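In: Quick one, what's the 3D model for this:
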Amino acid sequence: MPKRVSFQHSRRPSLSRVRGAVVAAGLGTSMVLGAGAAFAVGTASSGHASLAGNSAAESVAKQAAVQAKAAKSVKGVVAEKAAVKKTAAKRLADWKTPVSNYVLSACFGNDGARWAHKHSGQDFAVPIGTKVEAAHSGTVVKAGPNGGGDGSAYGNAIVISHGNGTYSQYAHLSQINVHIGQSVKTGEKIALSGNTGNSSGPHLHFEIRTTPNYGSAINPVSFLHKEGVMV
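Out: From the prediction side, this is the model:
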């Protein structure tokens, strides 16, 4: 008997499987492309956010700089006012009238038979023995009778150097409590008032000079006013 030859037909994938593979491949491609697109969008968004962040940071920094400058300016004004106030207070402390509880009598520049020339200082009428104080700190350059060397008309007198070409003189004293070369401070007792020399009554004769010697006097009241001292 002739042998049967059986032919085995090769299996071909079903149409549904093929279609499924194609669809799957398509989906995979879409997913890949979608992920890439999403990444690109995310990167772009991140870049915009970064730029916006930088812009905001720069704005804040600029505002902070303006505020700091304004604060510095205000601080400078406050410091300047404080310095002026401190200087004014210091000046008030540095100069003072040479006596307290006085009455002003003969003034700078007065004429009269009592003086060979115009009056060279300001007279403070006070009782004999009134404490006389240094009007400003300095060094005693004259002290003694005969006006300390300026003439008998001054009686017992003292001259103090305050530096920068400024000197103060105290005359007609009953007692001198300092000596030449001694350093004194503002308000320190230097003498007692009197009626010595060419004097018509108890008082302190006070001068401000540009040298230690007679003839260089300036208006002492105007000088003290400039230093913040009311007379």
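In: drop to CA atoms for contacts and neighbour counts, all remaining ones
Out: OK.
In: Check which helix or strand S100 maps to.
Out: Assigned by DSSP states H and E, S100 belongs to no helix or strand.
In: what's the residue closest to the geometric middle of this protein?
Out: A83 (3.4 Å; Cα atoms, centre = their mean).
In: how distant is the helix or strand where it lies from the center of its chain?
Out: Using DSSP H and E, A83 sits in helix 15-94. A distance of 39 Å separates the centroid of the chain from that of helix 15-94, by Cα atoms, centre = their mean, to the nearest Å.
In: I have a second one here; can you model it like the first so I can compare?
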Amino acid sequence: MPKITTHRIRENLRLRTRVATVAAAGVTASVVLTGAAVAADGNPADVYAAHTVSDLVGTVGGERTGEPAGEPAGASTEKTTEREPAAEAEPTAEDWVAPIDGDYELSATYGNSGDRWTAKHSGQDFAVPTGTEVQSVHGGTVVKAGGNGAGDGPAYGNAVVIEHDDGTFTQYAHLSEVDVAAGDRVETGERIALSGNTGNSSGPHLHFEVRTSAEYGTAIDPMEFLRAENAKV
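Out: Purely as a prediction, here's the structure:
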């Protein structure tokens, strides 16, 4: 490789000055040809000079030219992307959830009295259309399922009762379809039935109870219980 002498460096500096002058005058073709000739020599100083020529071709009066149409000089071409909304986390085995995963209206509440019940209302009603999916509020084992209130009487229509791992029981009634059987293991949020209007019901809804045993007459306030367990209801 030839040595880079002081004379050679001076020649390169004069070349850069001449190229800048030519570019400013708008004689772009001459600048391009000069840059190509310098690069062909192979000398590192000449390659640097060729790079300088390339830079100067798009420079007039200290301003960069040749930017994409419609973009201001120096504008970023980085595209902005929208983030997808974060998906909700699946419930864990420790979680408690609402028996309906979706839109519902809370109608008759626990402790209501009236001519529709032989005693005070024993659960919480979730007003939803017939065929809405009903899910287990927590992991457990199905202990009763079927018609006649799963053994609790015809007023409940089709029903399911689940015993949970902490010894609590939940009941789901007035169902149009039962998708589990006694002895089945279910997980938190698992579909167990479809809501309906069976039994002593004035319209499609889910009747939901929390009990201290599997039997009728042991119900406690279900909404108070679920909220204490941080369920979103």
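In: tm score of chain vs chain?
Out: The TM-score (TM-score structural alignment, normalised by the length of structure 1) is 0.60; 143 aligned residues with a Cα RMSD of 1.6 Å.
In: coming back round to it: okay, the residue nearest to the centre of structure 1 and V77 of structure 1: tell me how far apart.
Out: 10 Å (Cα to Cα, to the nearest Å).
In: what's the answer for A153 of structure 1, then?
Out: A153 of structure 1 is 53 Å from V77 of structure 1, by Cα to Cα.
In: Tell me which of the two has more neighbours.
Out: With neighbours defined as other Cα atoms under 10 Å, A153 of structure 1 and V77 compare such that A153 has more, 17 against 12.
In: what's near enough to touch the aligned partner of that one in structure 2?
Out: Matched by TM-score structural alignment, A153 of structure 1 corresponds to A155 in structure 2. Counting by Cα atoms under 8 Å, 6 or more residues apart in numbering, A155 of structure 2 makes contact with 148-149, 199-201.
In: I'd like the residues you listed written out as JSON lines, with distance to A173 of structure 2 and neighbour count added.
Out: Formatted as JSON lines, those follow (distance: Cα to Cα, whole Å; neighbours: other Cα atoms under 10 Å):
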{"residue": "N148", "distance to A173 of structure 2": "10", "neighbour count": "18"}
{"residue": "G149", "distance to A173 of structure 2": "7", "neighbour count": "25"}
{"residue": "G199", "distance to A173 of structure 2": "9", "neighbour count": "19"}
{"residue": "N200", "distance to A173 of structure 2": "10", "neighbour count": "13"}
{"residue": "S201", "distance to A173 of structure 2": "10", "neighbour count": "17"}
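In: returning to what we had before: beyond the helix holding A83 of structure 1, next helix or strand please.
Out: Scanning forward in sequence from helix 15-94 of structure 1 by DSSP H and E, the next helix or strand is strand 103-104.
In: Would you mind giving the residues in structure 2 matched to that next one?
Out: Using TM-score structural alignment, the residues of structure 2 aligned to strand 103-104 of structure 1 are 105-106.
In: got the residue ranges for the helices in structure 2?
Out: 6-24, 28-40, 44-57, 222-228 (DSSP state H).
In: right, and K96 of structure 1 touches V132 too?
Out: No: the criterion here is Cα atoms under 8 Å, and K96 of structure 1 misses it with V132 at 11.2 Å.
In: Next, the mean deviation of the lengthiest strand in structure 2 compared to structure 1.
Out: The single longest strand within structure 2, with elements called by DSSP state E, is strand 169-178. Superposing on structure 1 and averaging over aligned pairs (mean Cα distance after the TM-score superposition for structure 1), strand 169-178 of structure 2 comes out at 0.2 Å.
In: Could you list the buried residues of stretch 193-209 of structure 2?
Out: Buried residues in stretch 193-209 of structure 2, counted by 16 or more other Cα atoms under 10 Å: 193-199, 201, 204-209.
In: Provide the aligned range in structure 1 for it.
Out: Using TM-score structural alignment, stretch 193-209 of structure 2 lines up with residues 191-207 of structure 1.
In: Run through who's touching that stretch.
Out: 98, 114, 120-133, 146, 152-156, 168-178, 217-220.
In: Turn the buried ones among these into a named PyMOL selection, would you?
Out: Per 16+ other Cα under 10 Å, the buried members of those correspond to this PyMOL selection:
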select buried, resi 98+120+121+122+123+124+125+126+127+128+129+130+131+132+133+146+152+153+154+155+156+168+169+170+171+172+173+174+175+176+178+217+218+219+220
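In: circling back to that earlier point, packing partners of the helix holding A83 of structure 1?
Out: Judged by 3 or more Cα pairs under 8 Å, 6 or more residues apart in numbering; DSSP states H and E, helix 15-94 of structure 1 is in contact with no other helix or strand.
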